[in-house]
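**Q** have a look at this prediction, sequence included:
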Amino acid sequence: MSSIHNTPKVISNTPFESLRFQFSWRNYQEKFLNHFETHLNDNHLHVVAPPGSGKTILGLEMLRRVQKKTIVFAPTLTIRNQWKDRLLTFFTEDNAFADFSFDIKKPAALTFVTYQSLHAFYKSFDTKEAFLAFFKTYGIEAIVLDEAHHLKNEWWKCLFALKDARKLTTIALTATPPIDSTDQELSRYFELCGPIDEEIAVPDLVKEGDLCPHQDFIHFSEPNQEEIESIASYRKKIADFVTSLQQNEPFIALLKSHRFLTNTDEVLEEIYKDPSCFSSILIFLRSVGEIIDPYLFEVLGFERNKKVNFPNLTYEWTEKLLQFILFTDREELLAHEEFLQKLENRLRKYGMINQKRVSVFGNRKLYTTLANSPSKLESIVDIIQHEYRSLDTKLRAVILTDYIRKEFLSYSHIDDVNQLGVLPIFQHVRTSLKRMNSIGVLSGTMVIIPKDCLLILEELNPNKKYSHTSLLCDDNYVSISITTKVKSDLVSDITKLFELGHINVLVGTKSLLGEGWDSPAINSLVLASFVGSYVSSNQMRGRAIRSQEGNPTKVSNIWHLACIDPTVDDGGSDIEMLERRFHAFVGVSNTEPVYISTGIGRLALPASFDREIIQNINEQTFALATNRKNIKTKWETAIAKGNSLATEIQYFTDNPRIEAKQKKIYHRDLVKYISAEASIGLAIVFSEIYLQSAFKMAQFGFLYFAYSVLSVIGIAVGFKIFNRIRAHAQSRFIHKNMNTIGEAVLLTLDRLGYLTTDVSEIEIRSEQFVGDTVCNIYGATRVESSLFVKAMEEILNPIENPRYLIEKSSIFGSTSDWQNYVTVPTIFGAKKKDATVFLAYWKMYVSQGKLHFTRTVEGRKILIKARLFHVTNVLKKSTKKEVIWK
C-alpha cells in the first residue's frame, strides 16, 4: 500500500484464520483466555502480566481472536521486533504469514511500530483531522499498547486523539503499571489503557515453572559519622528555622494583614477552593499566641462561642503555609516581595525548595546522602561474599546501579572509592574479594572482563576481533573498546561468558541490563539503584526470577540495599522508598504460617533500628538466603493455600513495621492519664487529711491555692482522657463496622449497575489483627474488586475534596464538635441521586446520617470541619492496599 485511498480499506479474515498457536497453553494462560470475551465487552482490555508469562504471545492470540486490522505500539525497536518474531515462531508453520508491516505509513493486517514512530508520524500532518483521516482510510480498528508506562508526555496527545476519535478496540499490556507516578500521570495512564481487567499472578507462573522460586532480602547499613553529622545538622537547622519563623515579626505581620483575614467576606470563594491554606495561616498565628477573630472560625464551619481545639503547628502545616505564601499566592503579595525573596533565598540555601516545591522534612540532597551512601559498597561486598560461599562457581550475580562514574577507572586504593556506581562497585568488589577473579562490567560505554576470558571470547566468536587495553590498576582485567560495529555482538558474547560461568559477577547499569538485556542464568541480583522508579526496579527484578531451561532447581535471591537514618525511629528515607516499591512486588513471607502477598510486611522487619539490631537482621537474612531449598519449599506450601490473587484493604496500618504498637497506644495513653488523674485525687485527699493538720496554723489561702492547682491539673488530664477515649471510640467504629460499610458499598455498586457478577455470589470478609482490620471481597471480577477497594479507600482515608459528605452526630449530640464525617466515594458522587442511593444503604447497614453537598458555601464549611476532625487526621493513620494469594 503505497498511497492513501479515499475509502476505508477493509481486510478479510483470511490472514487471521491462517494463524494458529503451535504449542499448548499454560494453565494460567488458558484461564485468562477463557475470560477474554467477557473483558472485551467494553472495547477495552488491560492486562498486567509479569516477565516470563508470555505476554506478547497472549497479545497475538487476542489479536487473532479479535480479527481486526491492528497497530501494535511498542516502546523500543527490540520489543517491536519481538512481536514479529513471536508471530512467526509461535503462530505459523514455516513463517508462512506475510501480512505484517513495520511501516506505519503502509499498514498491513498487523503493523508493529514504536511509540516514537507514531509521534513523528503525527507531527508530519498539518492538522489532527488529517492524521485521523489516514487511519480511517486504512480501516484501522484496533490498537495494542505494549508497556504503556514508557509513554512520554508528548506522545499522549496523538494516542488519545486516535483512540477517542476512532473508537478503537484497545488492548493494553504491561508488566509494571506506573503505580508510583503522580496522581495526574496515573489518572492519564488508566484513562488511556482502561482499568486493569486481568492480572496474571506470579504464583501461577512459579507453579507452572515459568518463574523460579525467589525471595527479596534487604541488607542494612549505617552511614558514617560524617553523614550522620550532616543529617543531624540539617534536621537541627530545620527545627531552628521553624522556631525562628515563629519569632519573625515581618512574617507574622504579613499573615495578619493577609486578605484572607482582613477581607474575608470578599474572598470566601477563593478561600474555599483550598481551605487548608486558610487553615495554615490561622494555625500558625495561634501557635505564636495571636488572638484569632471568632468569625474566622465560623468561616471554617465552627459554631460561634464554642471552644475550638485547633491542630498544633506541625512541619506539615508549616510546609503548606510556606508553599502558599511563596508560590501559590505570590502574585497577590507584591507589597512584601522583598521580604518574600529573602525568605525564599533562605529556604533554597537550606535545600528546602526543589522546583518550586517547599519541603520542610528534607531535601533531595538529604535523601541522596543515604541513598548513595558509601556504606552500601560494604553491603554489596558482604552480599557477594556470602553468595559466593553459598554457591561457589554456580554463582551468577548481577549488580545493577545508575551511573558508570568513569573517574574511578584508575583508582587502586579502596579508601578512594566513596560513591555508588558501576566502576566504584567493580573496584570495591575486586579489591575486597581478591580470591574472586571472575568479575565483569557490562554497560553501554564500558566493558571490562578478566584477561583470561579473551581466549574464550575468540573461541565463542572467531569472526570478531575486539580491541582491548589492560587496566592500569590491575592487569588481570582488560577494558574492551566499544564501537557501533561490534556492540550487539559484544553484549551477546559477554552474556555467554556469564552464562557459562567464566564471569560470576557482572556489574552494569540498569539502562542496559534492566529492560533489554536478559539472562535466565541469574540467580542473585543486587539492586544498587536509587534513581529509578518502581517501574524500572520491577523490570530489573524480573531479570532474576525467570526460570532457566535445564536448571529445575534454580532459586533466585533479590537483594535490596538500605542505609538507615539513625536520627529517626522508622529507619528513614531508604526504608520509605523500599516500602513504596514493595507494595507491588509479589513474594513469599519470611513468617510462619507462610503466605504470598505484596508489601514489605512479609519480610517481618523490626519496628526500630539501631546498630545491634542491624547486625542481627543481616545475620538472620544471610541465614535465610543460604537455605535456597527452604525458599522453594515456602513457595510450594504457600501456593497450595490459594488459587488466585485477591486485593484487600487494610485500615489503620500506616507502617507494616509498627503493627504491634498500634493497639498499645490507646491503652498506654489511657493508663498514663488515668493514673495521673488517680494520683491527683489521692493528693487532694492527702491534703485534706494531713496537710490541714500540719498547717493548722497557716493561712487558709495556702490550702485553697493547693486545691486550685491540683484541680486545674486534674481537669487538664481529664480532658486528655476524654480525647483519647474519643479517638479510640472513633477508630473502633470503623473496625467494628468494616463489614457493614463494605455491604453499603457493594450494594450501591450493584444498584447503580457497576457489577456484572450476581451480588449474591460475592462475599465480603474482614479480619482483625493487632492494630488493624483487613477487608476484601471474594467472587468478584478484578474490575469489580478494584471499584470496591477504591470506594472503601475513599471512605476510610483522610477526607480530601468529595462532592458529597455524610455527617453522623456523636453520642453527645449536636452540642459537641465531635462528629463523624464520611466521604461519599467519587463513583457515587457525580449525581445526587447516586449519592442518595449510597446514603440509603449507609443508613440501612451502618448508621443514621445526613447528606451534605460540599459545593456550596455552607457545604464548604462542613467539608473544612470534616477534614480537620476526620478520625484518620486525628490519629495520623490511613489505609493501604495489598494483594494476597488466597
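**A** Perfect, I can see it now.

**Q** alpha carbons only for contacts and neighbour counts from here, please
**A** Noted.

**Q** which residues in the stretch 501-650 of the chain form strands?
**A** Shown for the stretch 501-650 of the chain, the strands assigned by DSSP state E, counting those that start in this stretch span residues 505-509, 524-527, 556-563, 587-588, 596-597, 645-651.

**Q** reformat those as JSON lines; add mean neighbour count and distance to Arg782.
**A** Output for these, formatted as JSON lines (neighbours: other CA atoms under 10 Å; distance: least, CA to CA, whole Å):
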{"stretch": "strand 505-509", "mean neighbour count": "25", "distance to Arg782": "36"}
{"stretch": "strand 524-527", "mean neighbour count": "25", "distance to Arg782": "31"}
{"stretch": "strand 556-563", "mean neighbour count": "24", "distance to Arg782": "29"}
{"stretch": "strand 587-588", "mean neighbour count": "26", "distance to Arg782": "20"}
{"stretch": "strand 596-597", "mean neighbour count": "25", "distance to Arg782": "16"}
{"stretch": "strand 645-651", "mean neighbour count": "23", "distance to Arg782": "8"}
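
**Q** putting a second one here so we can go through both:
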Amino acid sequence: MNEFPQSIQFRYQWRTYQKKILADMAALLQNKRVHLVAPPGSGKTVLGLELMVRLNKPTFILAPTVAIRNQWAERFLELFWQGDKTPDWISTDIRQPAFVTIATYQGLHSLCSFEDSGGFEGDDVDIATEHQTESLGGKERKEAYKRLLDMDFQTLIVDEAHHLRAAWWKSTIDFRRSLNKPTIVALTATPPYDVSQKEWKNYIDLCGPIDAEIHVAELVKEGDLCPHQDYIYATTPTVKEAEPLLAFHNEVTSFMQQLKTDKAFISFVEQHRYITDPANQAQEMLANQAYFSSLLIFLHACSSEAWKQPAKLAGLYEKNIPPFEEEWAEELLDHLLFKDAEMDEKQSPLKDIRQHLQRIGAIERRKVTLRSTKTFDRSLVNSLSKLDAMTDIVSFEASKLEDKLRLVILADYIRLIDLPKHRGDEQPLTRLGVIPIFEQLRRHIDSKVKLAVLTGSTVIIPTSAKKRAEKEAEKVGLELKLKPLAHDPNYLLLTVDDNTRANMVSIITAVFTTGGIHVLIGTTALLGEGWDAPSINTLIMASYVGSFMLSNQMRGRALRIERDNPNKTANIWHMVCIDTEQYDGGHDCLSLQRRFKSLIGLGTEDNIIESGINRLAFPKPRYRRRLLKESNEKTFAQAANRQLLADRWKKAVAMEGRPTEEISADARSIPRPLWFGTTLKAMIVIGFLTLWQGVTVERPSSYGSKTEMTFYLVYPIVVSALFAAPFFWKAIRIWWRNSTIEKSMESVGEALYKALHQAGIVETPWEKDAISTIKAGHGTLECWLKIGTTYEKTVFLKALQEVIDPIEDPRYLLYRQSKAHFRTRKDYFAVPTELGRKKATAEMFHREWKKHLGKAELVYTRSFEGRQILLQGRVKAMSAVFVPRSERISAWR
C-alpha cells in the first residue's frame, strides 16, 4: 500500500480557525515541516490527521502515552474512516508496523536502545506506559526495528515532544535521522518556552520553528471551548497535621535565636577565610556568593563588627543587608557542615550544631532544612484539609446547579482498602484518594447529590442509577454484575472483569451525562487524558503527582462544549494547603504557582486572558488565615455567577487579538535612566559662562561703545547655549524616553533588540513602537514584542530576562555609579548570553544602552578587576531576594 484510499476524508465541517490553519499549511508543507501549537480541545489531533491524509504517504505517529496513542487511532476511525471495521493498514503495535503506525515514545526508545529507561518529566506514576516490547529479546527488537525502517515512512508526526527526558529524546532524533527526509508534523499544547537555549534549539531542531498557533481565546470566541474559570480554594493544615509542623517551626525559631547568641559560633565565623582575608578569596567567593553573603548577614545580625571590611570589598552597604532568616541560615550551615571542604564538621562548635539540627529533624540527606522538610512538604500536598475543601466545593456547586451538576474529581490513587467492609465499619479518613473522597462526600453531602466512582478496577454507582446503567450496558451486549455496598445500600458495587472493563468508561460516562450521576470520582490515569465527557461543568483537581502537561490535559476535560447546552460554563477548582508560618506559603503553594504558568485563562477581576496565578488575584505573601478565609469567600461569590463569567469572556474576546509571549517583571527590577550627569554638565557650562557675563556687566566703563558692551553680554549667552545644548538635549531625550516606568522597560527592550539585530541574532528590522509595556497590578509590568518570528521573540524575551533579573555569571556586565541624596548608588546589569559571547556584540549592546538609558561602563568579568565588580553585583543581587524574578507568561492581546 502506497497511499490512502480515495474515500478517506474528514466527515464533518471544519471550524473557522481550523480552516484558517489548513489554508496556510499548503505553503508550509513545501518546507517539509509544520509546527502547530494548540490547546486541549482545539482539535489538534484532527488537524494532524488531516495533514497526514493530505501528505498521503506512509506515516509514523509518536504519542506521549498509551491513552493518547489509542486516541489517535480512535479519532481517525471516527472522523475519517468510512467503514465499520478497523483497516489492517493501521497499527498501534510497534512490533507489527503498517502504512499508518501509531506508537509511544517509550515504545520507540525500547526498540532503539534495547532497554527500558527514561520517561516523561515529572513523577507520572499514573500514566500508562508501553509494554509491547518488554517481552522481546535483543535480536527480536533489532528485527522489529528493521521492520519499522523498512516501511520507509515519509511522514513523521510528533505529539507533545518537548516533555521527553533525554533518553527518549535521543531515540526520537536518531529514528528521524534514519528516515529518508520525512515531512515533520509537530503538535503541542505547551511549547517549552522556559527551557534553556540549548534545549530550545534541540526542540526546534526536531519540530522546526512554530508556524501557527491556536489560542484559547480563539476557541472560546468561535464557540469551540466553553467559557471557564480556574478557582483556588485555600486550606491550612488540620490540627493533627499542624501540631508537628508548628512544633518544628518553634524548634527552629529557638535554634535561630541561640545561634545568634552563641559566642563560640560567632567567633568561629569571624575567623572564616572569607572574613579575615577576602581580598585573596575573590575567585572562590564569586563561585559561592550566596555562602559569602550568608556569612556577612549572620555577623551583621549578631552585631559583630567583622562583617564591615569584607562587605566594603563587595560594595555592600548596611542598608542593603537583609535580616538573618531561615533561608540564609540554611545557606550558611549547609556550607559549614557539608559543602566547605576546609571545614571539619566534627570539630566544635560545628559538631554541636549538627547534633542540635539532627535532634529537631532539620537535616535530610546532608542538607539543612529549616523552613520545611520533605515529610512536611508531603503533608501539605496530601493534607486532609482538602477533604473538607472538597465537601465545601461540592456542596456549593450542588446548591447552585442542583440536578444540572456534572462534577468530576480526579485523584491519583484508588485506596480501595479504605472502603468500609460493613455498616458501622466507617473509620476516620487518613489520606487522599478516590475511595476516601467518595466516603467523605457520602458521609457529609446531601443524599440528593448522586455520587459515583470510576476506576480501572472499582466502579460504584448510586442505586437510583441502576436502570440507566443496565440500559447502557445492553447497547453493547453486556450484563452488569451489581451488588449493594456492604455499608450503604444506597450505592451499588459493580464487578469489573476482562469482559466489562473495555466498555465500563463509556457506560458510566453515559449515565453521568444523562444525570444518573452528579459527582464522578475517578483516577487521573483513567480519566485524566483522552476521556471525552462534554457534559462536565465542574472539575476538582485532586491530583498532585503528574507533570504540568498532565494538568493541562486534565483541565481540558471540562472545557469542551456540549452540543445540546450552548450556555455551558465550567468551573475548575484547585486546592492548596498553605503553611502560614512560611513566608512563601510552603511547598504546595509554590507547586500550584508553577502549575499555573502553563494554564491560560480569564482574569477574575480584569477581562484579560493570560497564564500565571496573578490573573486570579490570589493573596500575596505573607499568608494569614484571615486573608485565606476572605479569599475563599470571595472565590465562592465569583464562582456563583456563571452568567457573568460568560459575559466577561464575551467581552474579552470581542476585540481582535493575537497570542503573545510576555515577560512579567517586578517594577523594582526595571533599570531607570541616569540623566542627572548630563544635566549637571550643562549647568556647569552655563554657570561658568554666566559668571563671565556677570563680571563683564560689573565693569561697563571698560567698553568703548554700547555695541561692544552688547557683544560681550550676548556672546556668553550664545556660547553657553551652544556648549550646553548637547548635554541638555541628551538629558531631555533620555528623560522623555524614560518618563514612566513603562517607558523605561521599553527603552531597555529597544536597546536590547537593536543590539540583537546589529549582531545578526534576529533578522526582523526594528520598528517604532515594536515593544509594548503595561502595568499589571501588584507592582508588576508586562512587556511583549510585537514584531519578529516566534523564535526571535523567544530569543528577545530570554535576553530581556537576563538583563532585568538578578545578575548571575555573565561574561560581560554593565556597571554604573551615580550619586543621589548624598549617597552613592551602584547598579549592575548582565549583558545577555547571546550578546556576551563576543566583545564586539557586547559593545553593540553597550552603545545602545548609553543612547537609551545613559552612561554605563562595560566590564569584562573574566579579568581580575572584572571579577571584583561581578562579586559586588552578585552580592547586591543576593540582598534583593524579596524582589521576585521575572516570569514568562502567555497572553492574548
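**A** Perfect, I can see it now. Nothing here was measured: the structure is a model prediction, and the numbers come from that model.

**Q** of the strands of the stretch 501-650 of structure 1, which approaches Val685 of structure 1 most closely?
**A** Nearest of the strands of the stretch 501-650 of structure 1 to Val685 of structure 1, taken as CA to CA: strand 645-651 at 44.2 Å.

**Q** where in structure 2 does the closest one fall?
**A** Against structure 2, the aligned range for strand 645-651 of structure 1 is residues 659-665 (TM-score structural alignment).

**Q** before we move on, back to that, tabulate the strands of the stretch 501-650 of structure 1 (CSV), appending distance to Leu60 of structure 1.
**A** As requested, the strands of the stretch 501-650 of structure 1 are exported to CSV (distance: least, CA to CA, whole Å):
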stretch, distance to Leu60 of structure 1
strand 505-509, 31
strand 524-527, 31
strand 556-563, 30
strand 587-588, 29
strand 596-597, 30
strand 645-651, 25
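
**Q** between those, which one is nearest to Asn345 of structure 1?
**A** Distances from Asn345 of structure 1 to each of those were compared by CA to CA, and the smallest falls on strand 556-563, at 30.6 Å.

**Q** average offset between the match of strand 645-651 of structure 1 and structure 1?
**A** Taken against structure 1, stretch 659-665 of structure 2 registers an average deviation of 2.4 Å after superposition, with mean CA distance after the TM-score superposition for structure 1.

**Q** which residues are contacting that stretch?
**A** By CA atoms under 8 Å, 6 or more residues apart in numbering, the surrounding residues in contact with stretch 659-665 of structure 2 are 213, 215, 780-785, 793-794, 797, 801, 884-893.

**Q** then stretch 106-124 of structure 1?
**A** 1-3, 11, 15, 68-77, 80-81, 83-84, 99-104, 128, 131, 138, 151, 154-155, 158.

**Q** separate out the buried members of the residues you listed.
**A** For the contacts of stretch 106-124 of structure 1, a burial check counting by 16 or more other CA atoms under 10 Å picks out 11, 15, 68-76, 80-81, 83-84, 100-102, 104, 131, 138, 151, 155, 158.

**Q** just to be sure, which of those are found in helices?
**A** Cross-referencing these against helices under DSSP state H gives Pro15, Arg80, Asn81, Trp83, Lys84, Phe131, Trp155, Cys158.

**Q** quick one: map Asn504 of structure 1 onto structure 2.
**A** So Asn504 of structure 1 corresponds to His518, using TM-score structural alignment.
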